[in-house]
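> missing the sequence, but the structure's below:
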């Protein structure tokens, strides 16, 4: 039995060392798309245990009655921030540098129900403690629009 526990612990350490999330944290925000009966749902996910790099994913979706709902335009912006004293951040995909410790990546789809982004965050700096991933999204159809936000923090 001790060997099994040791092997499981070793696998967990190896996974954390390579940046593969052993667990994830997430957040979700929703709002109604006026006059359509549809919902706009925004999600943010990120790893919560890492040794070097942390994976992240954000999405904006439109649904109606539990199914996909196509809109004219759907957007998603991922904002990833390294939190800590003198924190820095590099991101893949690189996105736009907002500050030394914050990057943004945006995606827009036409005539679709989803816009999503995923990547790898590489925090640096002295005493870096955590990463925050936020997702801001919007949907547009027949002259109406709606926006929602979500933030995941380990």
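Cool, the structure landed. Note that the structure is a prediction, hence the values are computed from the model and not measured.
> from here on, contacts and neighbour counts on C-alpha atoms
Fine.
> Helices of this protein, residue ranges please.
In the chain, the helices defined using DSSP state H lie at 2-17.
> Going along the chain, name the strands of it.
Secondary structure of the chain by DSSP state E: the strands cover 24-33, 38-47, 54-64, 67-68, 71-84, 88-92, 96-99, 102-112, 114-124, 128-141, 144-153.
> Which strands or helices does the last one pack on?
Under the contact criterion of 3 or more Cα pairs under 8 Å, 6 or more residues apart in numbering; DSSP states H and E, the helices and strands touching strand 144-153 comprise strand 24-33, strand 38-47, strand 128-141.
> Could you check the angle it makes with strand 24-33?
Using axes from the mean of the first three to the mean of the last three Cα atoms, to 10 degrees, the inter-axis angle of strand 144-153 relative to strand 24-33 is 160 degrees.
> Name the nearest residue to residue 55, ignoring sequence neighbours.
What sits nearest to residue 55 in space, not counting adjacent residues and going by Cα to Cα, 6 or more residues apart in numbering, is residue 120, at 4.4 Å.
> now residue 58
Residue nearest to residue 58 in three dimensions, not counting chain neighbours: residue 44, with 4.5 Å by Cα to Cα, 6+ apart.
> same thing with residue 111?
residue 72 (4.6 Å).
> Surely residue 94 is in contact with residue 117?
No - taking contacts as Cα atoms under 8 Å, residue 94 lies outside contact range of residue 117: 11.9 Å.
> And here is the other one:
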């Protein structure tokens, strides 16, 4: 019964063209922040199924022993790409156009542990097959820096 309800929910999301269905795909990557015992983690999430638009989120976080770890500067860049023949992409927030089918949005925070971005991707063109969302981030503290990245493709 649970599978039937999940399938019905997914079908409902597809039919209504929901930007963010309950089904999502994600990826993460991390690297140490040298000399601090902390790590820098990049995360990327996007909808798994869509009829019109697809929601996405990216973040860069710093943690130490599972707890928030404040750094001097932390940044995140979301790169969203529509994959397919003659694919185009509109993005909200609009970000910087890298190409006809790729947009980037960046965010930087100071004296905190997280930088995150979320929005809606609107692919166009003929024969779009998928969307790719990548998260690239960096953290800086006391003269050291660490970078991490993650990408998810439906």
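All right, it came through fine. Quick caveat: nothing in here was measured; it's all calculated off a predicted structure.
> Can you tell me which of the helices and strands packed on strand 144-153 of the first structure is most buried?
Of all those, strand 38-47 carries the top mean neighbour count, a mean of 26, counting by mean count of other Cα atoms under 10 Å.
> re earlier: overlap of the contact sets of residue 94 and residue 117 of the first structure?
Both residue 94 of the first structure and residue 117 are contacted by residue 105, under the criterion Cα atoms under 8 Å, 6 or more residues apart in numbering.
> out of those two, which sits in the busier spot?
Taking other Cα atoms under 10 Å, residue 94 of the first structure and residue 117 do not tie; residue 117 has more neighbours (18 against 14).
> that older thread, residues near the residue nearest to residue 55 of the first structure, how many?
Burial measure for residue 120 of the first structure: 20 neighbouring residues, criterion other Cα under 10 Å.
> do you know how far it is from residue 5 of the first structure?
30 Å (Cα to Cα, to the nearest Å).
> one step back: residues touching the residue nearest to residue 58 of the first structure, list them.
26-28, 56-59, 133-135, 150-152.
> One more: residue 102 of the second structure?
Taking Cα under 8 Å, 6+ apart, one finds 79-82, 88-89 in contact with residue 102 of the second structure.
> can you check residue 88 of the second structure too?
Contacts for residue 88 of the second structure (Cα under 8 Å, 6+ apart) come out as 82, 100-102, 123-125.
> Identify the farthest-apart pair in those.
102 and 125 (12.9 Å; Cα to Cα).
> on that earlier part again, output the helices and strands packed on strand 144-153 of the first structure as CSV; include the columns distance to residue 17 of the first structure.
Output for these, formatted as CSV (distance: least, Cα to Cα, whole Å):
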stretch, distance to residue 17 of the first structure
strand 24-33, 15
strand 38-47, 12
strand 128-141, 16
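> Residue 64 of the first structure: which of the ones you listed is closest?
Residue 64 of the first structure sits nearest to strand 38-47 of all those, at 4.4 Å, using Cα to Cα.
> Considering the contacts of residue 102 of the second structure, which possesses the most neighbours?
For these, the largest neighbour count, defined by other Cα under 10 Å, is 29 neighbours, found at residue 80.
> quick one: which of the contacts of residue 102 of the second structure is nearest residue 146 of the second structure?
Residue 146 of the second structure has its nearest neighbour among these in residue 79, at 19.0 Å by Cα to Cα.
> which residues does the residue lying closest to residue 149 of the second structure once chain neighbours are set aside contact?
Of all residues not flanking residue 149 of the second structure in the chain, residue 136 sits nearest, at 4.4 Å (Cα to Cα, 6+ apart). Counting by Cα under 8 Å, 6+ apart, residue 136 of the second structure makes contact with 42, 60, 76-78, 147-150.
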